[in-house]
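Pasting the sequence and the predicted coordinates here, then a few questions.
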Amino acid sequence: MSEIYVSTDVETDGPVAGRHSMLSIGSAAFLADKTLLSTFSANLETLPELAVDSRTAAWWATQPEAWAACRLNLEHPRAAMPRYLAWLKALPGKPVFVAYPAVFDFSFVYWYLTQFAGENPFGYSAIDIKTYAMAMLRQAYRASGKQSMPAEWFDPVSHSHVALDDALEQGSLFCNMLRANLERVERGLKTRVDDES
C-alpha cells in the first residue's frame, strides 16, 4: 500500500495532552505528488476534568477570529474521534502523520485517538516538517524554521490558526519539500551517471 501523508494541525487550550483539551483538529490527506485526497475537521467540546492553561488563554484572546472558528459546531470527542478513525482507515494507503511541529500535534492526536476511539492507526509513523527541513538545508534544527526555507517551498496560502487551513498549508509545504528533495536526488544520480560515461 502507498503512503498517505496526513498533514494535521490541532488547536488546544494548553500545551500538554491529557492535561489540556484539544479544541480543534484538521487533517488533509496528500499523495507524495501533492494530490489532495480528502480532508477531515472537527471542533471539540473541552473536557471538564482538564485544565485551561492561562498563557494559552491569553494568546487566544489575541486571535478572536480563529477562536470563534474553533468554537462552532462542537462535538464531544467520543463522537468526533471515532469518526476521525474511520476517515483514516478509509484512506487508500498507510497513513503517515505530518505536522509542524509533530511532537506537539501528534501528542494530542495520539492521546485523543486512544482515549476516545481506542486505536491509533498512525502507530508511531510521524514526520516533523522542521526536522525534514533541517536535513534538506543541512543546518542546525533551530536554524531550520520557515524563515530559513526557500520561497519556492511555499504556496501562496495564509496561516490562519484555523486547524484545517493550517493543515492544508503545511501539507502543501511538505509535498513541495518532498518534490524538491526527490529532484535533488535525481539530479545527483544523473550527474553520477554522466561522470561515469
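Received the coordinates, thanks. Residues are numbered from 1 along each chain as shown.

Going by C-alpha atoms from here, please, whenever you check contacts or count neighbours.
OK.

Mind giving me the packing neighbours of the helix ranked longest in the chain?
Ranked by number of residues, the top helix in the chain under DSSP state H is helix 163-196. Packing contacts for helix 163-196, counted by 3 or more C-alpha pairs under 8 Å, 6 or more residues apart in numbering; DSSP states H and E, involve strand 3-12, strand 22-30, strand 36-44, strand 94-99, helix 129-137.

what's near enough to touch Lys89?
Residues near Lys89 by C-alpha atoms under 8 Å, 6 or more residues apart in numbering: Pro121.

next up, a second structure to put side by side with the first:
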Amino acid sequence: MAEVYVSTDIETDGFLPGDNSMLSLGSAAFLADGRPVGTWSANFETLPGAHANPRTAQFWAAQPAAWAACRQNLRPPQQAMPEYASWLRALPGRPVFVGYPVTFDFSFVAWYLARFAGDNPFGFSALDIKSFAMAVLGCEFRQTTKRHMPREWFDPDLPHTHVALDDALEQGALFLNLLRASRPHR
C-alpha cells in the first residue's frame, strides 16, 4: 500500500500535551508524486484543568489574527479526534505524519488521538522535515532553519500564518519540494 504524506500543523497554548491544550489542528495529505488527496482541520475547546503557558500566551498576544482564527467554531476534542482518525484511515494509503518540527506537533496529535479516539492511525510513522533537510543539504541540524533552505523549496503563494491548515499546506509544499530534491534521478 502506498504511503500518504500527511503534512500536519498544530497550534497550542503551551508545550506539554495534557497540561496544555491543542487549540487547532490542520492536515494536508499528499501522494509522493505531489497530488493532494485531502485536507482536514478543526479548532478545539481547551482541556478541562489545563492551563496556558505564559510564554505561549505572549506569543499569541502578538498574533491577534491567528489567535482569532483558532478560537472560532470550537469543537470538543472527544468529538473531533475520532473524526480525524476516520479521515486518516480513509486516505488512499498508509498515513505518514510530516511535521516541522515533528517532535512538537506529533507529541500533541498522538496524545489527543490516544486520549480521544483510542487509536493512532499513524502508529510511529512520523517524518521530520528538518531532519530530512539535514540529509539532503548535507549540513548540521541547526542549519536546517527555513532561512538556510533554498528559496525554490518554498511556494510564495503559501505564507506562514500560524493558522494550522494554512501552515500544513505551506509545509506540505516544502516537504514535496524537498522530496523531489532528494530524488534527482527518478
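Yep, it's here. Keep in mind that what you see is a predicted model, and the values were worked out from it rather than measured.

centre of the chain versus the longest helix of structure 1, how much separation?
18 Å (C-alpha atoms, centre = their mean, to the nearest Å).

thinking again about what came up before, format the helices and strands packed on helix 163-196 of structure 1 as CSV; extra columns: mean neighbour count.
Below are those laid out as CSV (neighbours: other C-alpha atoms under 10 Å):
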stretch, mean neighbour count
strand 3-12, 26
strand 22-30, 26
strand 36-44, 19
strand 94-99, 23
helix 129-137, 18
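
out of those, which comes closest to Pro82 of structure 1?
Evaluated over those, closeness to Pro82 of structure 1 peaks at strand 36-44, with 11.5 Å, by C-alpha to C-alpha.

what's that closest one in contact with?
For strand 36-44 of structure 1, contacts defined as C-alpha under 8 Å, 6+ apart pick out 22-31, 70-77, 80, 84, 87, 163-164.

buried stuff in the longest helix of structure 1?
The neighbour-count check on helix 163-196 of structure 1 (16 or more other C-alpha atoms under 10 Å) flags 163-178, 181 as buried.

And stretch 72-83 of structure 2, by the same measure?
For stretch 72-83 of structure 2, by 16+ other C-alpha under 10 Å, it's Arg75, Pro77, Gln78, Ala80, Met81, Pro82.

can you check stretch 97-109 of structure 1 too?
Going by neighbour count (16+ other C-alpha under 10 Å), the buried part of stretch 97-109 of structure 1 is Phe97, Val98, Ala99, Tyr100, Ala102, Phe104, Asp105, Phe106, Phe108, Val109.

and the helices and strands packed on helix 163-196 of structure 1 as JSON lines, adding distance to Ala57 of structure 1?
JSON lines is the format used below for these (distance: least, C-alpha to C-alpha, whole Å):
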{"stretch": "strand 3-12", "distance to Ala57 of structure 1": "10"}
{"stretch": "strand 22-30", "distance to Ala57 of structure 1": "12"}
{"stretch": "strand 36-44", "distance to Ala57 of structure 1": "16"}
{"stretch": "strand 94-99", "distance to Ala57 of structure 1": "22"}
{"stretch": "helix 129-137", "distance to Ala57 of structure 1": "26"}
